[in-house]
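Participant: Structure for the following, please:
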Amino acid sequence: MHTVTLIKGDGIGPSIMDEAVKVMDAAGAPIHWQEAYAGLAAVERFGTPLPEQTLAAIDQTKLAFKGPLTTSIGGKGFRSINVVLRQTYELYANVRPAKSWAGVNSRYADVDLVIVRENTEGLYAGLEHYLTPKKDIAESLAVVTRAGSERIIEYAFQYAREHQRRKVTVCHKANILKYTQGLFLDVAREIAPRYPEIQVEEKIIDATCMHLVMHPQQFDVIVCTNMFGDILSDLTAGLVGGLGLMPGANIGKEAALFEAVHGSAPDLAGKNLANPTAVIMAGVMLLRHLGEIEAAQRIQSAVEKVVREGKQVTPDLNPDSTAGTVEMGNAIVAAMA
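Facilitator: Model (predicted):
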């Protein structure tokens, strides 16, 4: 039996997480769920967006399954809980697969790539401040270390080898940012020869974006620094049908966190309209991480079947559907029977 910290999140989080838990339980996954709170739900209950009780739970389980959290935009409000969790538990590898879905109306039918994003450094390190008392000049520092670059690039090549991927694209901006991006690229050039069976290419971030839109089939595994990975993850989601279909994993040496990568969509909360696919597929990634391969495959096959048939899916996948979040979850459970 695996014990996993369950954080349902804000907005649509509780509704989609309930469906994910229902599906995972129905698949026979041996998981004991230990519920904890973060974000606005935690503020309402504990007066803080990240209570000590939640950190204590993750300290114990080393595994978290999380719904979307609401984070304020701009200089007011609390800092991103996602960033804090990633840095607290050294969840240095953010993994986001983007694969085309049968039954989903998207621009491409044959995309199958993975973004491996450095998750703790770069411009998201949180080192920013105002330079003047008037707060009219702000500065953010991008931190790239050799150690951080080595572990994420090594992870990307290991991932490619273990999943029989053919190529790793090192995405960078070393032509302009000579030191930070230059260091990242230098480390990639040192590590790549250890994986002679894997093709390696170097590509500047802006060219990567253009080529992803024009011909995404040329990519397999893309590894990059934090902010570039954040942007590319959403771009690749757009290639396969949107964030409602995109799962995410945050992997460290001692802990891991799995989540839907979309927002909390408070305008949809309580309306039984939110698509649970992304977080259910994050649950599949969690099960694979735990070695529960059979349960993971049962769920994945059932989700693919329901999405392909397009009948019991949420309206974002089929505007003519009258099914909602709960009905889609029920259909996935039925497809496993």
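Participant: CA only for contacts and neighbour counts going forward, please
Facilitator: Noted.
Participant: Which residue lies nearest the spatial centre of the protein?
Facilitator: Centroid-nearest residue in the chain, with Cα atoms, centre = their mean: residue 248, separated by 2.3 Å.
Participant: which SS state does it fall under?
Facilitator: At residue 248 the chain is in strand, as set by DSSP: H, G, I helix; E, B strand; the rest coil.
Participant: Now for the nearest residue to residue 195 once chain neighbours are set aside: which residues touch it?
Facilitator: In space, and not counting its chain neighbours, residue 195 is closest to residue 157: 7.1 Å by Cα to Cα, 6 or more residues apart in numbering. Listed by Cα atoms under 8 Å, 6 or more residues apart in numbering, the contact set of residue 157 reads 168, 192, 195, 198.
Participant: Here is a second sequence; please produce its structure as well for comparison:
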Amino acid sequence: MTESANPLRLGLIEGDGIGPEIVRATRAVVDEALEVVGVPPVEWVPLLIGHAAIGEYGDPVPEQTLEGLEGLDAWIMGPHDNASYPRAHRTGLPPGGAVRKHFGLYANIRPARTMAGVRSTASAMDLAIVRENSEGLYADRNMFAGSGEFMPTPDIALAVGVFTRVACERIARLAFEIAGRRRKQVTIVHKANVLPMTMGLLRDVCYEIAAEYPDIETTDEHVDAMAALLVRTPERFDVIVTENLFGDILSDLAGELSGSLGMAASLNCSDTHAMAQAVHGAAPALTGHNRANPVALMGSAVMMLRWLGDRDSHSALHRVADRIEYAIAGTLRAGVATSDLGGLASTTEFTEQVRARLHRW
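Facilitator: Predicted structure coming up:
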């Protein structure tokens, strides 16, 4: 792709619960920012997951959606609420996990930082958790076929954790590349003291990759110590690289420390595809009340635009991303926030404030 290439074609999946509200808010902000910067408008391709897909196709992740995504480079996905699906559709991977596995989105990047105007537990924090997204201790993601969980008797349940050198190498290399654009620090998080073969492989491979990046400071921490250190001194950390389950837990902790899970952006990606999907869930209690915080999904869309800009050497997409980030920060700094952040703004009011600030660069 070049600066004068055809308009982007991006998927738009509203999902369940508050998904339609925050996806529409995010689309409005992206569309406005593209227009302000002078980038051709996106061709949005609407696709279904979750309750809407069950109603239309009888499947929460229909083949029609996967086929539609095949022709796209990136997409925005709203949250899913698989716990509320009809019983027949509650088994197997939830929609987000199914899409990640289908497209081999091996990396999950989750930044967390404190922002002016947002009450937070952490006084200062600006870090990124780089989570291996395809293996590790999440048994439902690491098998070619089957869930990786099984019960030899009704009273015994087992789960298989999988760690391969190739997966450890690619997630480590991505973490070091990201750190090279930030403060040049990487912390490897593991539990090799009690899982020396699996977690030891992750730790050792990360250190092997670290040798290729001599300008980056590399340390490691056990996951339990890391959780305590994130609470105590989160400002110490820059890029954290870890396995699937640990990354999920630590990124939720970091999101809350920054003010709210409603702030927690996330990008799932491979070398060829990217999915913007906020960390938080579908929040069914907020559905239809115009109270959901769209910041996390807007931030996820910013990450998607930067991923496309990097991959395709499209500098204008970086300018679009910068403008959205600036507008979100300015809105929060001005005290405009949704209820989870202690504010009074509705989803719509917050979105309109962000759109207005896109013009004040």
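Participant: any idea what the residue nearest to the centre of structure 1 aligns with in structure 2?
Facilitator: Residue 248 of structure 1 maps onto residue 266 in structure 2, with residues paired by TM-score structural alignment.
Participant: Leaving out chain neighbours, which residue sits closest to its match?
Facilitator: residue 110 (4.6 Å).
Participant: Which residue in structure 1 aligns with that neighbour?
Facilitator: Residue 110 of structure 2 maps onto residue 96 in structure 1, by TM-score structural alignment.
Participant: what's whatever helix or strand that match lives in in contact with?
Facilitator: Residue 96 of structure 1 belongs to strand 93-99 when elements are defined using DSSP states H and E. For strand 93-99 of structure 1, contacts defined as Cα under 8 Å, 6+ apart pick out 110-119, 152, 155, 233, 236-237, 240, 246-252.
Participant: Pull out the buried members of the residues you listed.
Facilitator: Taking 16 or more other Cα atoms under 10 Å as the criterion, what is buried in these is 111-119, 152, 155, 233, 236-237, 240, 246-252.
Participant: Filter the residues you listed down to the ones in helices?
Facilitator: In helices, judged by DSSP state H, the following of those are found: 152, 155, 233, 236, 237, 240.
Participant: give the contact list for the last one.
Facilitator: Residue 240 of structure 1 makes contact with 98, 99, 100, 101, 104, 106, 107, 108, 109, 111 under the criterion Cα under 8 Å, 6+ apart.
Participant: out of those residues, who has the most neighbours?
Facilitator: Within the contacts of residue 240 of structure 1, neighbour counts (other Cα atoms under 10 Å) peak at residue 98, which reaches 27 neighbours.
Participant: Please determine how far it is located from residue 116 of structure 1.
Facilitator: Look at residue 98 of structure 1 and residue 116 of structure 1: by Cα to Cα, to the nearest Å, they are 11 Å apart.
Participant: The residue nearest to the centre of structure 1 contacts residue 258, doesn't it?
Facilitator: Yes - Residue 248 of structure 1 is within contact range of residue 258, at 5.9 Å (criterion: Cα atoms under 8 Å).
Participant: and for these two, which residues touch both?
Facilitator: Common neighbours of residue 248 of structure 1 and residue 258 (Cα under 8 Å, 6+ apart) are 282, 285.
Participant: Counterpart of residue 29 of structure 2 over in structure 1?
Facilitator: By TM-score structural alignment, residue 29 of structure 2 lines up with residue 23 in structure 1.
Participant: and the host helix or strand of its match, which residues are buried?
Facilitator: Secondary-structure element containing residue 23 of structure 1, defined by DSSP H and E: helix 13-26. For helix 13-26 of structure 1, burial by neighbour count (16+ other Cα under 10 Å) applies to 13-24, 26.
Participant: Tell me the counterpart of residue 320 of structure 2 in structure 1.
Facilitator: Match for residue 320 of structure 2 (TM-score structural alignment): residue 295.
Participant: Kindly provide the distance from that match to residue 100 of structure 1.
Facilitator: Residue 295 of structure 1 sits at a distance of 22 Å from residue 100 of structure 1 (criterion: Cα to Cα).
Participant: and what of residue 306 of structure 1?
Facilitator: Applying Cα to Cα to residue 306 of structure 1 and residue 100 of structure 1 gives a distance of 15 Å.
Participant: Could you do residue 291 of structure 1 as well?
Facilitator: Counting by Cα to Cα, the gap from residue 291 of structure 1 to residue 100 of structure 1 is 25 Å.
Participant: Next: residue 148 of structure 1.
Facilitator: Distance from residue 148 of structure 1 to residue 100 of structure 1, by Cα to Cα: 31 Å.
Participant: ok, now residue 334 of structure 1?
Facilitator: 23 Å.
Participant: related to what we said a few turns ago, compared with structure 2, how much does the helix holding residue 23 of structure 1 deviate?
Facilitator: Comparison of helix 13-26 of structure 1 with structure 2 after fitting gives an average deviation of 0.5 Å (mean Cα distance after the TM-score superposition for structure 1).
Participant: quick one: that helix to chain centroid distance?
Facilitator: Remark: helix 13-26 of structure 1 is offset 17 Å from the chain centroid, using Cα atoms, centre = their mean, to the nearest Å.
Participant: Next secondary structure after that helix?
Facilitator: strand 31-36.
Participant: Neighbours of residue 147 of structure 2, how many?
Facilitator: Other residues close to residue 147 of structure 2 by other Cα under 10 Å number 17.
Participant: in stretch 30-40 of structure 2, what's buried?
Facilitator: Those would be 30, 31, 32, 33, 34, 37, 39, for stretch 30-40 of structure 2 by 16+ other Cα under 10 Å.
Participant: Pretty sure the fifth one sits against residue 320.
Facilitator: Yes - counting by Cα under 8 Å, residue 34 of structure 2 sits close enough to residue 320 to count as a contact (6.0 Å).
Participant: re earlier: among the contacts of residue 240 of structure 1, which one sits closest to residue 172 of structure 1?
Facilitator: Of all these, the one sitting nearest residue 172 of structure 1 is residue 98; the distance, using Cα to Cα, is 19.9 Å.
Participant: The closest one and residue 310 of structure 1: what is the separation?
Facilitator: 19 Å.
Participant: Check residue 271 of structure 1 too.
Facilitator: 20 Å.
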